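Asks: Next come a sequence and a model predicted from it.
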Amino acid sequence: MLLELKRIYVPPGQRVLLRDVTWQELESILEELGEHRAARIAYDKGILEIMAPLPEHEDNKEIISDLVKALLEELDIEFRCLGSTTFKNQLMAQGIEPDQCFYIKNELTIRGKKRLDLTVDPPPDLALEIDITSRTHPNIYQSLKVPELWRFEKEKLQINILQDGHYIESQESLNFPGLPLIEVITQYLEQSRTAGRNATLKAFRFWVQQSRQQKN
């Protein structure tokens, strides 16, 4: 790169677009940026976006992620949470770093693997994007064949399910069928802001247990 990336400052909530970025340049940029950083990237056929999230974005991400983990634990479902791992496919010239992602049905397939290659490994079963006002890339997730994409924006959760190569909005989750998660996740996220994280997760776990008993 002619301009060293460390000289580029991206203010929280803002983004930088770089055009005509080759795959080799993308690999170099990712190496230079490193893994332990706040910024997220999205790459779509030569266009690279680097975005820095706002602090409240991180709060929402952490609580929603904790709720999903608690749900999986209460349902006794093995999972692997990979955070904002870079998922990319050179053949499609696309890559993305979700705010959070989970391997659920395919957890066993990638169990123990330190590096994933979507040309041979399955994509995550569930990806999460928070506050997507400036950063919305469902086309990349579609191309990478992520079965389920949650998008949380303006205090609303939207569940998108992949069907015939395109996302359709759904009222329930593919991974958690029969649960009214659109309303419940939002409700407990809001509750966490007044009741605190631990009290909220305890209440949420109780709700999951009650829901399981009612289904049985």
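Replies: Yep, it's here.

Asks: Please count neighbours and contacts with C-alpha atoms only from this point.
Replies: Will do.

Asks: tell me the secondary structure for the nearest residue to Val16 once chain neighbours are set aside?
Replies: Residue nearest to Val16 in three dimensions, not counting chain neighbours: Ile50, with 5.2 Å by CA to CA, 6 or more residues apart in numbering. Secondary structure, DSSP: H, G, I helix; E, B strand; the rest coil: Ile50 is strand.

Asks: Is Ile77 in contact with Tyr103, as I believe?
Replies: No - counting by CA atoms under 8 Å, Ile77 does not reach Tyr103; the two are 10.6 Å apart.

Asks: Between the two, which is the more surrounded one?
Replies: When Ile77 is set against Tyr103 and neighbours are counted by other CA atoms under 10 Å, the residue ahead is Tyr103, at 21 against 12.

Asks: Below is an additional structure, to be compared with the one above:
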Amino acid sequence: MTASCPKPIGDKRLTFHNLDWSAFQQIKTLLAPNTRARFTYDHGTLEITQALELHERYARMIERFIQILVMEMGLKLKTMGSTTLDREELDRSAEPDNGYYIQNYALVADHEINLSQDPAPDLIVEVDITHTDLNKNRLYAAMGVPEFWRFNGKNWQILTLTEGEYVEQDRSPTFPIVTKSDLYEFLKVALNDEITAEINFRQLVRTRVQA
């Protein structure tokens, strides 16, 4: 089952090739203060993404989906949003749509994240409605992100890190009580009525937690 929605353009992308880390940082320093774009860099390739309305709505609704699950399941959460994940030693950098610490919450709750000492976020979410030239699976696997969700406007991929590579799963190991169809239904309703979508989903999760 897939989300019942059209496939319009959800984001604009501009790609640069053959840039070293210094050039990437210079471009980012120049452009970042004047744009809401996100910057992703992987071994010389820089992708600048400007999210349009549908991209932003999906990203925010998936975040709400996660927050409801965390609250109703009695978990803890540190939300990173699109915080820059710079890993110069890996020649990689990313600004995901959403990043979260859940399993490792206690390790990072009381301080600002330093990726040279702290673990990578437990869960990263990316909405990629239009084509990306970057291999984001390889990028986040190299960063050691245990769970990576990708949503392209129709399909939800749940990827878990196994021996340095992502393996697609039917359910999230973080939130095993929900299925892919639960997210699709939540997004379908939320695109028309966010409050009803939250009420319905929250009740569904409570029922399953109490079962």
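Replies: Yep, that arrived. None of these values were measured; they are calculated from a predicted model.

Asks: what TM-score comes out when they're superposed?
Replies: For this chain pair, the superposition-based TM-score is 0.87 by TM-score structural alignment, normalised by the length of the second structure; 201 aligned residues with a CA RMSD of 2.0 Å.

Asks: since we're on the counterpart of Arg38 of the second structure in the first structure, how many residues are nearby?
Replies: Taking TM-score structural alignment, the alignment pairs Arg38 of the second structure with Arg40 from the first structure. By other CA under 10 Å, the residues close to Arg40 of the first structure number 20.

Asks: so how far is Gln209 of the first structure from Arg40 of the first structure?
Replies: 35 Å (CA to CA, to the nearest Å).

Asks: How about Ala127 of the first structure?
Replies: 24 Å.

Asks: what about the longest helix in the second structure?
Replies: Longest helix in the second structure, counting residues (DSSP state H): helix 53-72.

Asks: which of the residues in that helix are buried?
Replies: Residues of helix 53-72 of the second structure classed as buried: 54-59, 61-63, 65, 67-70, 72 (neighbour count, 16 or more other CA atoms under 10 Å).

Asks: What is the most widely separated pair among those residues?
Replies: Distance extremes for those: the farthest pair is Leu54 and Glu72 at 26.9 Å, using CA to CA.

Asks: re the thing from before, quick one: neighbours of the residue nearest to Val16 of the first structure, just the number.
Replies: Ile50 of the first structure: 16 neighbours (other CA under 10 Å).

Asks: who are the neighbours in contact with it?
Replies: Applying CA atoms under 8 Å, 6 or more residues apart in numbering to Ile50 of the first structure gives the contacts 10, 15-17, 39-42.

Asks: likewise Met51 of the first structure?
Replies: By CA under 8 Å, 6+ apart, the residues touching Met51 of the first structure are 10, 12-16, 39-41, 135.

Asks: Just give me the match in the second structure for it.
Replies: The pairwise alignment with the second structure assigns Met51 of the first structure to Thr49, based on TM-score structural alignment.

Asks: If you drop the residues flanking it in sequence, what lies closest to its match?
Replies: Arg13 (4.6 Å).

Asks: Next: His55 of the second structure.
Replies: Counting by CA to CA, 6+ apart, the residue nearest His55 of the second structure is Gly10, at 4.8 Å.

Asks: close enough to count as contact, that neighbour and Leu54?
Replies: Yes - at 5.2 Å, Gly10 of the second structure counts as touching Leu54 under the criterion of CA under 8 Å.
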